[in-house]
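In: Mind folding the following:
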Amino acid sequence: MNWDGKRVTVAGLGVSGIPAARVLRGLGAEVTVVNDGDDERARAQAAELEQLGVTVRLGDGATLPEGTELVVTAPGWRPDKPLFLAAEAAGVEIWGDVELAWRLRGPDAAPWLAVTGTNGKTTTVRMLASILEAAGLRAPAVGNIGVSLIDAVTGDETYDVLAVELSSYQLHWAPSVRAHSGAVLNLAPDHLDWHGSMEAYTAAKGRVYEGNRVACVYNTADEATEKLVREADVEEGCRAIGFTLATPGPSQLGVVDGLLVDRAFVENRHAQAQELAEVSDINPPAPHNIANALAAAALARAYGVPPTAVRDGLRAFRPDAHRIEHVLDTGGVSYIDDSKATNTHAAEASLAAYDPIVWIAGGLAKGAVFDELVAGAAGRLRGVVLMGADRALIREALTRHAPDVPVVDLERTDTGAMSAAVLHAARLARPGDTVLLAPACASMDMFVNYNKRGEAFADAVRALAAEHA
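Out: A predicted model of the protein is given here:
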């Protein structure tokens, strides 16, 4: 595409908007950035872009600039914003940052191994990057993980392959992306306020399979992911590859006697299996994390990585903070921070990994219902401590499905409530128990983000341990 003089509107500053504006301006486009916010940080970012010749309009993200020929949007902007409705009415294309990155790739660009799903995306992509690097490949983790895809495809450094995390938002705005291989880890209701329906959310996730060349990786325990594979329009010869926590069948990766094994990328998959790693090589070896590792291994094997690299990459991998992170043990009780469990699906996986549990939960429910989650975990609950704006929804589910489980309902919603929650949890716990922060809710009612919530939990746990030292 000839960008010289093309009038492009970039919607949103931030991780994706700023690189998009810089790159497009460098290619000769006439760039206008529109942004809803007009705070001190936004003004500083605007000043830097204006020095490059970019026009920035702060506090006005709703109006389409006159003469716009293309809109490039940050992934979080909802499709029903007036800016996009105006663009669609005027016949102006709307691309996300991922779509722009795809279009800007050079002729010898690194292929993409793409991962999406309701939960586990970041962990799986980082595991995948670790495996690829163990194979001697230049393979960064990019995309929704916080590293701009635009920077990765337009920078001076060259890569062999990219491990790409894609959110449903990004996939919605990325119609032409065609990955080497893609994976949908799982599907559960999430971001329905953004997409409008579960059907639209699922369809967005399914775009990761479109045009795959080698493998579409799906979760055998989640029929919806396999259905998306069957519906995808892929290149001839592309294979459906399942992953399972059980013994794998042909064209699957799974677990046998504590080993991760491959019956997909072997010479005779009907009669042979290749050992890849031990379950103990995964940190931590919780069931949902084993599933993440299998998905990462499947994508890596699709790219031709040898078995030893899978083992070495998983051994080298260290999870990000606040993802089933062991804080410490005190008084015979283990304290686990899974603040990243911001929806019921993630909390369900976390609760399944421990027994017995004192569960700390609550926050912003985002329209979620908790009956299935509570019913499934009831038998493992020693007690529950509830906090946050929508805690009553969880309390009601506990009344219906776990009426005998002791519940502490914290009315206070200041950030200091976490210390009280940990103290109450410690009183409920017995030696051998796990106190688990897996809120099943978003954090913004009390904390800036899930990281701050997890940090508050860890600080409270350490303070508790210090008192009893």
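
In: from here on, contacts and neighbour counts on C-alpha atoms
Out: Fine.

In: What distance do you get for residue 147 to residue 168?
Out: For residue 147, the distance to residue 168 equals 17 Å [Cα to Cα, to the nearest Å].

In: Could you find the closest non-adjacent residue to residue 363?
Out: Among residues not flanking residue 363 along the chain, residue 388 sits closest, at 4.1 Å (Cα to Cα, 6 or more residues apart in numbering).

In: quick revisit: the more surrounded of residue 147 and residue 168?
Out: Using other Cα atoms under 10 Å as the criterion, residue 147 and residue 168 rank with residue 168 on top: 27 against 16.

In: what residues are up against the residue nearest to residue 183 when sequence neighbours are not counted?
Out: Distances taken as Cα to Cα, 6+ apart place residue 217 nearest to residue 183, at 4.4 Å, with adjacent residues excluded. Listed by Cα atoms under 8 Å, 6 or more residues apart in numbering, the contact set of residue 217 reads 181, 182, 183, 184, 240, 241, 242, 243, 295, 298, 299.

In: How about the secondary structure of residue 217?
Out: strand (DSSP: H, G, I helix; E, B strand; the rest coil).

In: would you say residue 418 is within a helix?
Out: Yes: the assignment for residue 418 by three-state DSSP puts it in a helix.

In: one more, for comparison:
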Amino acid sequence: MRTRTTDLTHRDGPWAGLRVLVAGFGVSGQAAADALLQVDADVRVVDAKEPAPGSRGHELVEILGVLGARLDFGPGATTALPDDLDLVVTSPGWRPDQPLLAAAAEAGVPVWGEVELAWRMRPETGAAPWLTLTGTNGKTTTVQMLASILRAAGLRATSAGNVGTPILDAVLDPEPYDVIAVELSSFQLHWSHSLRPRASACLNIAPDHVDWHGSFEAYRDAKAKIYENTEVACVYAVDEPETMAMVEQAEVVEGCRAIGVTRGVPGLSMVGVVEDVLADRAFVEDRRTSAAELGTLADLAPPGTDPSAVAPHLLADALTAAALARAHGVPASAVRDGLRAFRPEPHRAALVATVDGVTFVDDSKATNPHAAAASLAAHESVVWIAGGLLKGADVDPLVEAHGARLRAAVLIGADRAQIAAALSRHAPDVPVIDIDATDTAGMDLAVDAAIGAARPGDVVLLAPAAASMDMFRDYGARGDAFVAAVARASGAGDGTSEEDR
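Out: As a prediction, the model looks like this:
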């Protein structure tokens, strides 16, 4: 069915006068409203909450109003669909069953996310290709590795989407990018319909955000959209069969290849590891008899650490970034240089300190059991600090798989009893220390308890397997509290992690 949005395939299309409702005034909603006003659309913005005084959103309200936008805030603003709309652009966190979005679907009004809007606002010719990435865990690390590799190849590149720069800002940048590394969440993919990436990848898939999607199957299907319409290469994880099934079921551009990533020796059309060498048998002229060296494990290891101890999930992230870059034609030397230059974001398996033979690691970003499993797998003997909001996730498989690694478990947060029950079932010999303080001071108690339980050679690991909002503003604040608590309890430094310096 043709609508007024059918011909909106580039930024010079017939946007003027388009009647658009921007649902939600967070970062993505602010970028969408601004971009639409620039092309003379008729823009109305709604949000249940008014922007806080002093925030960027509060400053934008007056500016957007001067530019002609109508802004409506308050609980009643998001319940009824205005008449005579051509398009709704929704913030990614809004669920499809939200009354306004459900009404739009029933009325046949197209609903896009900011990512779909950004794709359709690219220039008609010469647009920067997108290399897209999703997965339950590891997305941000991988997409930033990818951006580092692209820049090492001499390309003007950035990471955007669910991380860093809003994708609309990247697309509309006055100085065009050569290529964009795009991280996409399941929410963003749900609201995207016409993306055509140069290359795409799904790192892994495990139950998450089931409360938003309604089922694991719906969550998986949203993730699978990453591969639709891919032009050159669909990159999948060899040890994650679900990702291969996604590739097999995707409608792609004719000639698009399936490229496997493995932490083992690569087969044909794969990127993997031979001894300590990252090897490409996918993007070489004679992949049956030869491979390209993309770097070594030493290129991934922090200075002064043992390359053989590179975490398995970090290796998988690097190989996926390398495969996406190679699909774009990046030389092998740039992969090596980009990986050497990469520095991870804070709170992602960050070394905090080593005191009296005990190592403290901040992986506060491990906000679900799948991420915590990868974190635990990197260490032999762990005092595990875990807990928070589980969001309906099942922790039994995590505890069953990694209980033997645990010296002790220190449990915090609202859903700690569920983790305690899993430990009782699957690791009954592991000492469990329950921290019943549910304010931020609970982290000091948790770190004190962990220090008391640890022995030389152990790792005190914050890998909560849960969201943070029961006790902290976000996972970053939780990680900062852990770093500061370690410093106070052990005299390990000034309370800043390696990555914060």
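
In: What does the superposition give as a TM-score?
Out: In this superposition the chains share a TM-score of 0.98, using TM-score structural alignment, normalised by the length of the first structure; 469 aligned residues with a Cα RMSD of 1.3 Å.

In: The counterpart of residue 388 of the second structure in the first structure: how many residues sit nearby?
Out: Using TM-score structural alignment, the partner of residue 388 of the second structure in the first structure is residue 363. By the criterion of other Cα under 10 Å, residue 363 of the first structure has 24 neighbours.

In: Contact partners for residue 363 of the first structure?
Out: Contacts for residue 363 of the first structure (Cα under 8 Å, 6+ apart) come out as 387-391, 439-446.

In: Which one of the residues you listed is nearest to residue 334 of the first structure?
Out: Lowest distance from residue 334 of the first structure to the contacts of residue 363 of the first structure (Cα to Cα) belongs to residue 439, with 17.0 Å.

In: before we move on, the earlier item: take the contacts of residue 217 of the first structure and keep only those in strands.
Out: Among the contacts of residue 217 of the first structure, the residues falling in strands (DSSP state E) are 181, 182, 183, 184, 240, 241, 242, 243.

In: quick one, what contacts the corresponding residue of the second structure for the third one?
Out: Looking back up the chat, that one is residue 183 of the first structure. Residue 183 of the first structure maps onto residue 201 in the second structure when the alignment is built from TM-score structural alignment. Counting by Cα under 8 Å, 6+ apart, residue 201 of the second structure touches 132, 133, 134, 226, 227, 234, 235, 236, 320, 324.

In: out of those, which are buried?
Out: By neighbour count, with 16 or more other Cα atoms under 10 Å, the contacts of residue 201 of the second structure hold 132, 133, 134, 226, 227, 234, 235, 236, 320, 324 as buried.

In: need these in a markdown table with distance to residue 433 of the second structure, can you?
Out: Formatted as a markdown table, those follow (distance: Cα to Cα, whole Å):
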| residue | distance to residue 433 of the second structure |
| --- | --- |
| 132 | 42 |
| 133 | 38 |
| 134 | 35 |
| 226 | 42 |
| 227 | 44 |
| 234 | 45 |
| 235 | 42 |
| 236 | 40 |
| 320 | 38 |
| 324 | 44 |
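
In: ok, residues contacting stretch 321-332 of the second structure?
Out: Stretch 321-332 of the second structure has contacts (Cα under 8 Å, 6+ apart) with 131, 142-143, 145-146, 149-150, 153, 198-201, 232-233, 235, 259, 261, 271, 280, 283, 292-295, 335.

In: Would you show me how to pick out the buried ones of those residues in ChimeraX?
Out: A single ChimeraX command selects the buried members of these (16+ other Cα under 10 Å):
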select :131,142,143,145,146,149,150,153,198,199,200,201,232,233,235,259,261,271,280,283,292,293,294,295,335
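
In: Flag every buried residue along the helix ranked longest in the first structure.
Out: Scanning the first structure for the helix with the most residues, using DSSP state H, yields helix 450-467. For helix 450-467 of the first structure, the neighbour count (16+ other Cα under 10 Å) marks 450-462, 464 as buried.

In: Cheers, nothing more for now.
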